[in-house]
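Asker: build me a model:
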Amino acid sequence: MVVLVAGSVIASVIVVSNTVNHTSHVRSPTMTLGAISPLNGSAYPGGDLPDLVGNDPVVNNMYDFSCLMDLNAGLEGVYLNITVSKIGGQTISSEDVTLYLCDYSASNDPLDWSWRSVPLVVNGSILLGVCDPSWDNTLSNDGECNLLNAFRIVYHDIADFTISVTATTAPPVIPISLLQVIQQRGSIIVGTQVPYPPFENINATTDELEGIDIEIMEYVAAKLNVTIQWTPMAFDPLFAAVQTGQIDCAISAITITAERDLMNDFSMPYYVANQAVLVRDDSAISTMNDLNSSDLVTYMGSTGQWWVDENLNPQSHTPLSDVPAAVLGVENGVYDAFIVDTPVANKYANDSSYNLKVAFVIYTLVSYGILIPEDEPELKAAIDSAIADMIMDGTLDEILLRWLA
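Answerer: This next block holds a predicted model:
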């Protein structure tokens, strides 16, 4: 373990624990590496910052440090595990310090290096951070004493801190939030079902995703300072995919319900929707009673399907997982009406390439939210904060006007 006490350099060591079977010639459970070393910052982004010195820390002081190693084998894909605490176990906050790891991945040229922020989460009286193998952590052996990695710490609070760094070949057994994983990865994996215009669709010219939900999620991702990895899939599998960790979250005009909230969680609502009855232009359907004597189609897993099952006794009811197929079914007379979210119905009714209209609206007043895993309060808080900002700064209204006008 490397132990740094702010204001001094302690000749301690870093321990690399070989906790899993490994192809290297490691003969003991641990390998002792060289002592902590103050770093000459001249080759790193930002120039020659002060190294660890013998003065007490002051607010916003920055220090660079590294660890030297002396290995008889190479380890690829290690986890760098960092803990930060205050001397005496004082209460610590994630706002007290900022920790960075030097990112060498671009090239061997120091001009291409950058400092990458290591997310730190509070766990009792310590802050925890992990740089997983995706950060290109490799301990190489070329017969010399090699640099483990370069760190930079910025103190935002006047206090004495202890920083511990270990490298392991297996994931650390410490609580890591999904938000921290997302931020370390640099991207959020988002599931959605397309097409479901105007919420999600594929642009015919660019072949890119577009729509209300797409723009909302792009705003949220920007607030989290990550990119988006879109994962299109059918609607029903979205729920299991979030629950099992296949995706980080899902946005797809998903209605917030108590039943869905049992297995997953939701962000705060970002849209309130009703159901509309989409029919052919020559249809005589105009009342609820008319629907009871009709052949209806709904979107599988949607509020429309649930509402028909709970409130109507139609001649037939066919849930489909394909929105365009349901629309064409009404257009071609296979079904009498499509019960679907109002914006979706309006999108097709206003499209002159179809002979369709909205017969009437069913006021369900359901709310849409972003589907997230249960027990991930940090991710929920971050997404809720982004949605609240979107509402306050007018971005959400702009998105809705652009797509619903």
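Asker: switch to C-alpha atoms for all contacts and neighbour counts from now on
Answerer: Fine.
Asker: show me what secondary structure element comes after the helix or strand hosting Ala326.
Answerer: For Ala326, the host element (DSSP states H and E) is helix 323-331. Using DSSP H and E, the next helix or strand after helix 323-331 towards the C-terminus is strand 337-341.
Asker: what about the helices in the stretch 201-350 of the chain?
Answerer: Applying DSSP state H, counting those that start in this stretch to the stretch 201-350 of the chain gives helices spanning 212-224, 237-244, 258-263, 288-292, 303-311, 323-331, 342-349.
Asker: list the buried residues in whichever helix or strand comes after the last one.
Answerer: Sequence-wise, the next helix or strand downstream of helix 342-349 (DSSP H and E) is strand 356-368. By neighbour count with 16 or more other CA atoms under 10 Å, strand 356-368 contains the buried residues 356-362, 366-368.
Asker: so what does strand 356-368 touch, helix or strand wise?
Answerer: When contacts are defined as 3 or more CA pairs under 8 Å, 6 or more residues apart in numbering; DSSP states H and E, strand 356-368 packs onto strand 271-280, helix 342-349.
Asker: could you dump the helices of the stretch 201-350 of the chain into TSV with mean neighbour count and distance to Leu396 added?
Answerer: Formatted as TSV, the helices of the stretch 201-350 of the chain follow (neighbours: other CA atoms under 10 Å; distance: least, CA to CA, whole Å):
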stretch	mean neighbour count	distance to Leu396
helix 212-224	19	7
helix 237-244	18	24
helix 258-263	12	24
helix 288-292	15	33
helix 303-311	16	23
helix 323-331	19	25
helix 342-349	20	15
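Asker: which elements pack onto the helix holding Ala326?
Answerer: Helix 323-331 packs on strand 271-280, strand 295-299, strand 337-341, going by 3+ CA pairs under 8 Å, 6+ apart.
Asker: alongside the first, I'd like the structure of this one:
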Amino acid sequence: MLTERTKKIKPSPTLAVDSKAKEMKAKGFDVVNFGVGEPDFDTPEHIKEAAIKAIKDGFTKYTPVGGIDELKEAIIEKLEKDNKIKYKKENILVSCGAKHSLYNIAQALFGPGDEVIIPAPYWVSYPDQVLLNDATPVILETYEEDNFMIRPELLKEKITKKTKAIIINSPSNPTGFIYNEKVLQEIVEIVLKNNIYIISDEIYEKLIYDGMRHISIASFSEEIKERTIVVNGLSKSHSMTGWRIGYAAGPTDIIKAMTNIQSQSTSNPTSIAQKAAVAALKGPQKCVEEMRKEFEKRRNYLVNELNNIPGISCKMPQGAFYVFPNVKQILGKKAGSMEINSSMDLSIYLLEKAQVALVPGSAFGAEGYIRISYATSMENLSKGIERIRNALEGLQ
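Answerer: Predicted coordinates:
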């Protein structure tokens, strides 16, 4: 018999959409895939070359569980330079992707009776990772008019004696919005007063637009640094999704516990990928800026086009590579005998009618929205938008 925890969780909706789109493509359908959160650029050459060198040098054996010193030092250097946070090697754990880092945190911190506050819209894995560790996700609603940032007064209302942590994601998946300094400071004060932890997912920090800047909540003070676990990785910034390198930085005792957990699950991240990650962090960063500029161009085009489609309104996101348009005006309409009563209905309709794959807002805890990834070519964006426009014209 399966355990109770397996009944609490569901497959990742974003990966399910991607899988369905690929299945349709394999059958010969010309599907435009706006569903997956994966840069469409190749991994930069100097990173690939570092991996090839690692293989040729025979760097293909086990490494220390928590990552090689060379990579930890590169991460420490990056965190101090980019985020103004100082750590030592005992504060760093390298894992098999940022998702693995988050799961290690959940394993180390959460248990029966614990509550974890998760602002919605949220990345799909946050609630399920909490549930997998027998804790309770407490969903905190945020609002489009606030750029989906937490309202401090609503956060206070959600905190109980059982609250263990809050998860912050900035820039956000799925909304693309960034937390500003004022709201972060208010969150810091609430967290310190209530003696809870912050899990700060900063995986999209390099993809920020309009001259805005990313602020890590751990940089506000030594006191809040001791209550924060920062999560980051190289998948989005350096187009290294398949390399599976993420990392966490936090208090020594928590990182030690996470390392012990990792030693009994995956052991070390891939040795070759670790060497590639060193090259990514310490090598030229021009490739990151080139990707960022291209994403910004795509974002501008996509938001403009979406706002010209009747029934859709889309605010300009500040980071990541997603837009999160409001489609509430479309809900309640019909396509023949099919009623579009939810974001899931709309997603199914657009996949079947227009052969455009995207993710319903309900997957992120935000009904009435859809997520479109612009980690695809301008040609695909243009084709997909035209198909969406034509498909929606057929609704009554």
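Asker: quick TM-score on the pair, please.
Answerer: The TM-score (TM-score structural alignment, normalised by the length of structure 2) is 0.26; 168 aligned residues with a CA RMSD of 6.6 Å.
Asker: about what we covered before: and Tyr63 of structure 1, which of the helices and strands packed on strand 356-368 of structure 1 is closest to it?
Answerer: strand 271-280 (46.2 Å; CA to CA).
Asker: who's in contact with that closest one?
Answerer: 285, 303-304, 330-331, 336-342, 345, 349, 355-369 (CA atoms under 8 Å, 6 or more residues apart in numbering).
Asker: ok, which stretches of structure 2 are strands?
Answerer: 32-33, 92-95, 115-120, 136-141, 163-169, 197-201, 228-233, 246-249, 322-323, 333-335, 338-340, 356-357, 359-360, 370-373 (DSSP state E).
Asker: same list (those) but as JSON lines, adding distance to Glu393 of structure 2.
Answerer: What follows is the strands of structure 2, written out as JSON lines (distance: least, CA to CA, whole Å):
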{"stretch": "strand 32-33", "distance to Glu393 of structure 2": "19"}
{"stretch": "strand 92-95", "distance to Glu393 of structure 2": "47"}
{"stretch": "strand 115-120", "distance to Glu393 of structure 2": "30"}
{"stretch": "strand 136-141", "distance to Glu393 of structure 2": "32"}
{"stretch": "strand 163-169", "distance to Glu393 of structure 2": "35"}
{"stretch": "strand 197-201", "distance to Glu393 of structure 2": "39"}
{"stretch": "strand 228-233", "distance to Glu393 of structure 2": "41"}
{"stretch": "strand 246-249", "distance to Glu393 of structure 2": "43"}
{"stretch": "strand 322-323", "distance to Glu393 of structure 2": "21"}
{"stretch": "strand 333-335", "distance to Glu393 of structure 2": "10"}
{"stretch": "strand 338-340", "distance to Glu393 of structure 2": "13"}
{"stretch": "strand 356-357", "distance to Glu393 of structure 2": "15"}
{"stretch": "strand 359-360", "distance to Glu393 of structure 2": "19"}
{"stretch": "strand 370-373", "distance to Glu393 of structure 2": "18"}
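Asker: what's the separation between Phe239 of structure 1 and Lys380 of structure 1?
Answerer: 16 Å (CA to CA, to the nearest Å).
Asker: need the contact list for the spatially closest residue to Glu218 of structure 1 that is not a sequence neighbour.
Answerer: Counting by CA to CA, 6 or more residues apart in numbering, the nearest residue to Glu218 of structure 1 once its immediate chain neighbours are dropped is Ile228, at 7.3 Å. Shown in contact with Ile228 of structure 1 (CA under 8 Å, 6+ apart): 187-190, 218, 221.
Asker: for the closest residue to Val191 of structure 2 other than its chain neighbours, what are its contacts?
Answerer: Closest residue in space to Val191 of structure 2, ignoring its immediate chain neighbours: Tyr197 at 6.9 Å, by CA to CA, 6+ apart. Taking CA under 8 Å, 6+ apart, we find Tyr197 of structure 2 in contact with 164-166, 191, 227-229.
Asker: Trp115 of structure 1: which of the buried residues of strand 356-368 of structure 1 is nearest?
Answerer: Using CA to CA, Tyr368 comes nearest to Trp115 of structure 1 of the buried residues of strand 356-368 of structure 1, at 37.8 Å.
Asker: distance check, the closest one against Gly304 of structure 1.
Answerer: For Tyr368 of structure 1, the distance to Gly304 of structure 1 - CA to CA - is 13 Å.
Asker: what of Ile214 of structure 1?
Answerer: Distance of Ile214 of structure 1 to Gly304 of structure 1, computed by CA to CA: 22 Å.
Asker: how about Tyr155 of structure 1?
Answerer: 54 Å.
Asker: same check on Ile14 of structure 1?
Answerer: Taking CA to CA as the measure, Ile14 of structure 1 falls 59 Å from Gly304 of structure 1.
Asker: again, but for Phe266 of structure 1
Answerer: Relative to Gly304 of structure 1, and taking CA to CA, Phe266 of structure 1 is found at 20 Å.
Asker: what do you get for Pro237 of structure 1?
Answerer: 18 Å.
Asker: sorry, back to before: compute the inter-axis angle for the helix holding Ala326 of structure 1 and strand 356-368.
Answerer: Here the directions of helix 323-331 of structure 1 and strand 356-368 differ by 140 degrees (axes from the mean of the first three to the mean of the last three CA atoms, to 10 degrees).
Asker: list the buried residues of the lengthiest helix in structure 2.
Answerer: When structure 2 is parsed with DSSP state H, its longest helix is helix 286-306. Residues of helix 286-306 of structure 2 classed as buried: 287-288, 291-292, 295-296, 298-299, 302-303, 305-306 (neighbour count, 16+ other CA under 10 Å).
Asker: what's that helix packed up against?
Answerer: Against helix 286-306 of structure 2 (3+ CA pairs under 8 Å, 6+ apart) you get strand 322-323, helix 378-393.
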